[in-house]
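Participant: what would the 3D arrangement of this be:
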Amino acid sequence: MEFEVVELSDSGKERRLGRLCSVDDGRYVIVALDHSLTMGPITSADNFDKLIRTVAEAGADAVIMHRGRAKRAIGQLGEMGLILHVSASTSAGVHGDAKTAVGCVDDALRLGADALSVHLNVGSDTEPTQLREIGELASACDRWQMPLLIMAYPRGPQVTDEHDPQRVAHAVSVAVDLGADLVKTNYAGSVAAMSEIVATSPIPVLVAGGAADGRSIEQIGDDAIRSGCAGLAMGRQIFESESPGEVVRSLVALAHPKRSQSVR
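Facilitator: I've put the predicted structure just below:
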């Protein structure tokens, strides 16, 4: 008797990834709101709820949050996707670059999240531990068809320039090899350099915002899109702005130029 060999597809993962992108153009505008664990409160509790509603109405595709705030924000998300961040360290600690896992795929599934997010500092003193933990999380994500976003940055005692193209390319490569479905990383200083990095990656590359570097939010977004990046995943450039909604709308216009700018 012959048996038909049935290959399992990644349909669950594909459906979740589809919910992270509101337009079928392969681009993302993601608002990162995971900073409060590291830095402390970014605003009041009431304003945090308002911020969620504001970025949702402005057209953001997804938000990144830790478990506690995500549980309380579910009702504010509207059509936005939810990415659960499960890496942590605090600015009060001795080793701020020593990210450790504080959550798992089960948490994401229980919350109805569309993806899991982890932070990797390539070059940090605790890099081996971070690599092992992320490898375990990546395996679990594959088992449960949960997309994995890796925030991969060159960061540690030997790293003098976190935007050095070779180091950024290496960080992206590590994320790819660990099994990421999306990678968020630093801008490498120029459209040409970033284009070369994107060309090495078989998965979508998202540009982080980070601290202001003299460029406007429009310049950051335009440079990222022109370099071939799949979009933007920014936090401080948005929640520290006096008009977060306007910032998100400007990023959406760059990433999704064909999409209507009407309120969703």
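Participant: from now on I want contacts and neighbour counts done on CA atoms only, so please keep to that.
Facilitator: Noted.
Participant: where do the helices of the stretch 1-150 of the chain begin and end?
Facilitator: Along the stretch 1-150 of the chain, the stretches classed as helices by DSSP state H, counting those that start in this stretch are 11-19, 35-39, 45-57, 67-73, 105-111, 127-143.
Participant: in JSON lines: those, plus mean neighbour count and distance to residue 178.
Facilitator: What follows is those, written out as JSON lines (neighbours: other Cα atoms under 10 Å; distance: least, Cα to Cα, whole Å):
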{"stretch": "helix 11-19", "mean neighbour count": "16", "distance to residue 178": "16"}
{"stretch": "helix 35-39", "mean neighbour count": "15", "distance to residue 178": "24"}
{"stretch": "helix 45-57", "mean neighbour count": "18", "distance to residue 178": "31"}
{"stretch": "helix 67-73", "mean neighbour count": "15", "distance to residue 178": "23"}
{"stretch": "helix 105-111", "mean neighbour count": "16", "distance to residue 178": "16"}
{"stretch": "helix 127-143", "mean neighbour count": "17", "distance to residue 178": "6"}
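Participant: any chance of the ones you listed in CSV, plus distance to residue 237?
Facilitator: Conversion of the helices of the stretch 1-150 of the chain to CSV gives the following (distance: least, Cα to Cα, whole Å):
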stretch, distance to residue 237
helix 11-19, 24
helix 35-39, 12
helix 45-57, 13
helix 67-73, 20
helix 105-111, 26
helix 127-143, 27
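Participant: nearest to residue 232 among these would be which one?
Facilitator: Nearest to residue 232 among the helices of the stretch 1-150 of the chain is helix 45-57; the distance by Cα to Cα comes to 13.8 Å.
Participant: what does the closest one contact?
Facilitator: For helix 45-57, the surrounding residues in contact (Cα atoms under 8 Å, 6 or more residues apart in numbering) are 31, 73, 76-80, 239, 244-245, 248, 263-264.
Participant: and which of these is nearest to residue 41?
Facilitator: Taking these together and measuring to residue 41 by Cα to Cα, the closest member is residue 239, at 11.3 Å.
Participant: burial count for residue 113?
Facilitator: The local packing count at residue 113 equals 22, with neighbours defined by other Cα atoms under 10 Å.
Participant: OK, contacts around it?
Facilitator: With contact set as Cα under 8 Å, 6+ apart, residue 113 has these partners: 81-84.
Participant: another sequence for comparison is provided below:
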Amino acid sequence: MNAGLQSRLERISTGGQYLIVPMDHGITLGAVKGLKDIESTIDAVTRGGADAVLTQKGIAPRVHPHKNGRGYIVHLNASTTIGPDSNDKRLTGTVEDAIRVGADAVSFHINVGSDHEPEQIEDLAGVISEAERYNVPVLAMAYARGPGVDEHDPESLGHAVRLAEELGADVVKTGYSGDADSFEHVVTSTRLPVVIAGGSRGTDRQTVEMVRGAVDAGAAGVSMGRSIFQHDDPEAITRAVAGVLHDDLSAVDALREAGLSVEA
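Facilitator: Prediction:
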């Protein structure tokens, strides 16, 4: 692997494992809880053990002073929940834009199975080609999502992560199938590091047990947004997730060490 690419991957991970907190939801959802004072949230999650945070490029000036030396990923497409189709993710920047604002890596969202899949494949391929010129890692957010598609089906998720590898991504994020046994198929469908999405908020125990299950199946980490940045204590829940991911703790032990309730 090229030294520049390797060094940048190391900036957004710990020992090949990834705890990423995406906070690009300001385009999608607006200035929701956890994102109005994004500076405090970034400070909290990076103190809690996040390896990297992720935003759109315009938020970069609010990121760098508060990320405590952790990695930074710039996301390159978006849509809104009030627009005509939230699955229709459109380009919002380039790899060069991301480099100019100090990113260590870029990310791109593709909905495999949606009506917009063909255009998104083309756009992701273009982003990867540009990133290769600069040795910048690409995190492909490859979801199984579209008409008649089960977002938690391991076969569909396996197809999505393999698509990301086929296009040349370096890390792939996808949905969780629900249990370690079924998610093993997803992880073994690619040689890329696979990280799971957090999805909608559940209880603290549900969140951390999901991470434990994914790790047991061979996942390389998590890219978890709302379950962390909308938590009443973002630092503590990040610390619990880091306990599972980086210290190999059980879900219960990770919650206890982070000072969170172990109740289901």
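Participant: if any of the contacts of helix 45-57 of the first structure are buried, put those into a PyMOL selection.
Facilitator: One line in PyMOL is enough to select the buried ones among the contacts of helix 45-57 of the first structure; burial here means 16 or more other Cα atoms under 10 Å:
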select buried, resi 31+73+76+77+79+80+239+244+245+248
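Participant: what comes up buried for the helix or strand containing residue 252 of the second structure?
Facilitator: For residue 252 of the second structure, the enclosing helix or strand under DSSP states H and E is helix 251-257. Going by neighbour count (16+ other Cα under 10 Å), the buried part of helix 251-257 of the second structure is 251-255.
Participant: next one: stretch 242-249 of the second structure
Facilitator: The neighbour-count check on stretch 242-249 of the second structure (16+ other Cα under 10 Å) flags 242-246, 249 as buried.
Participant: return the subset of those residues lying in helices.
Facilitator: Secondary structure assignment (DSSP state H) places 242-246 from these within helices.
Participant: those strands in the first structure, which residues are they?
Facilitator: 28-32, 62-65, 81-85, 87-88, 100-101, 115-122, 148-154, 182-185, 205-208, 231-234 (DSSP state E).
Participant: which stretch of the second structure lines up against the first one?
Facilitator: Read that as strand 28-32 of the first structure. The alignment of strand 28-32 of the first structure onto the second structure (TM-score structural alignment) covers residues 18-22.
Participant: and if you look at the second one?
Facilitator: Aligned by TM-score structural alignment, strand 62-65 of the first structure falls on residues 52-55 of the second structure.
Participant: what do you get for the third one?
Facilitator: Using TM-score structural alignment, strand 81-85 of the first structure lines up with residues 71-75 of the second structure.
Participant: what's the mean deviation for that stretch versus the first structure?
Facilitator: Compared with the first structure after the fit, stretch 71-75 of the second structure shows a mean deviation of 0.3 Å (mean Cα distance after the TM-score superposition for the first structure).
Participant: so which residues make contact with that stretch?
Facilitator: Contacting residues not belonging to stretch 71-75 of the second structure are listed as 11-13, 24, 51-57, 98, 102-108 [Cα under 8 Å, 6+ apart].
Participant: again, 7 Å this time
Facilitator: Counting contacts by Cα atoms under 7 Å, 6 or more residues apart in numbering, the residues outside stretch 71-75 of the second structure that touch it are 11-12, 51-57, 98, 103-108.
Participant: now do stretch 233-252 of the first structure
Facilitator: Contacts with stretch 233-252 of the first structure, where a contact means Cα under 7 Å, 6+ apart, come from 29-33, 54-55, 58-60, 184, 206-211, 218, 221.
Participant: reformat the ones in helices among the buried residues of stretch 242-249 of the second structure as a markdown table; add distance to residue 140 of the second structure.
Facilitator: Rendered in a markdown table, the data for these read as follows (distance: Cα to Cα, whole Å):
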| residue | distance to residue 140 of the second structure |
| --- | --- |
| 242 | 22 |
| 243 | 25 |
| 244 | 23 |
| 245 | 20 |
| 246 | 22 |
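Participant: which one of the residues you listed is nearest residue 220 of the second structure?
Facilitator: When these are compared for distance to residue 220 of the second structure (Cα to Cα), residue 245 comes out closest, at 8.3 Å.
Participant: so who does the aligned partner of that closest one in the first structure touch?
Facilitator: Taking TM-score structural alignment, residue 245 of the second structure has residue 255 as its aligned residue in the first structure. Each residue near residue 255 of the first structure by Cα under 7 Å, 6+ apart is listed here: 27-29, 225, 231.
Participant: most neighbours, which of these?
Facilitator: Neighbour count (other Cα under 10 Å) singles out residue 29 as the most crowded of those, with 29 neighbours.
Participant: how close does that one sit to residue 64 of the first structure?
Facilitator: Between residue 29 of the first structure and residue 64 of the first structure the computed distance is 11 Å (Cα to Cα, to the nearest Å).
Participant: just give me the neighbour total for the equivalent of residue 187 of the second structure over in the first structure.
Facilitator: With TM-score structural alignment as the criterion, the equivalent of residue 187 of the second structure in the first structure is residue 198. Residue 198 of the first structure has 19 neighbouring residues, counting by other Cα under 10 Å.
Participant: surely residue 198 of the first structure meets residue 231?
Facilitator: No: the pair formed by residue 198 of the first structure and residue 231 falls short of the contact definition of Cα atoms under 7 Å, at 11.5 Å.
Participant: out of everything not next to it in sequence, what's closest to the residue nearest the centre of the second structure?
Facilitator: Averaging the C-alpha coordinates of the second structure gives a centre point, and the residue nearest to it by Cα atoms, centre = their mean is residue 223 (2.8 Å). Taking Cα to Cα, 6 or more residues apart in numbering, and ignoring the residues beside it in sequence, residue 223 of the second structure has residue 20 as its nearest neighbour in space, at 4.5 Å.
Participant: from start to finish, how long is stretch 96-115 of the first structure in a straight line?
Facilitator: Across stretch 96-115 of the first structure, first to last residue, Cα to Cα, it's 24 Å.
Participant: okay, and that stretch goes to which residues in the second structure?
Facilitator: When the second structure is aligned by TM-score structural alignment, the counterpart of stretch 96-115 of the first structure is residues 86-105.
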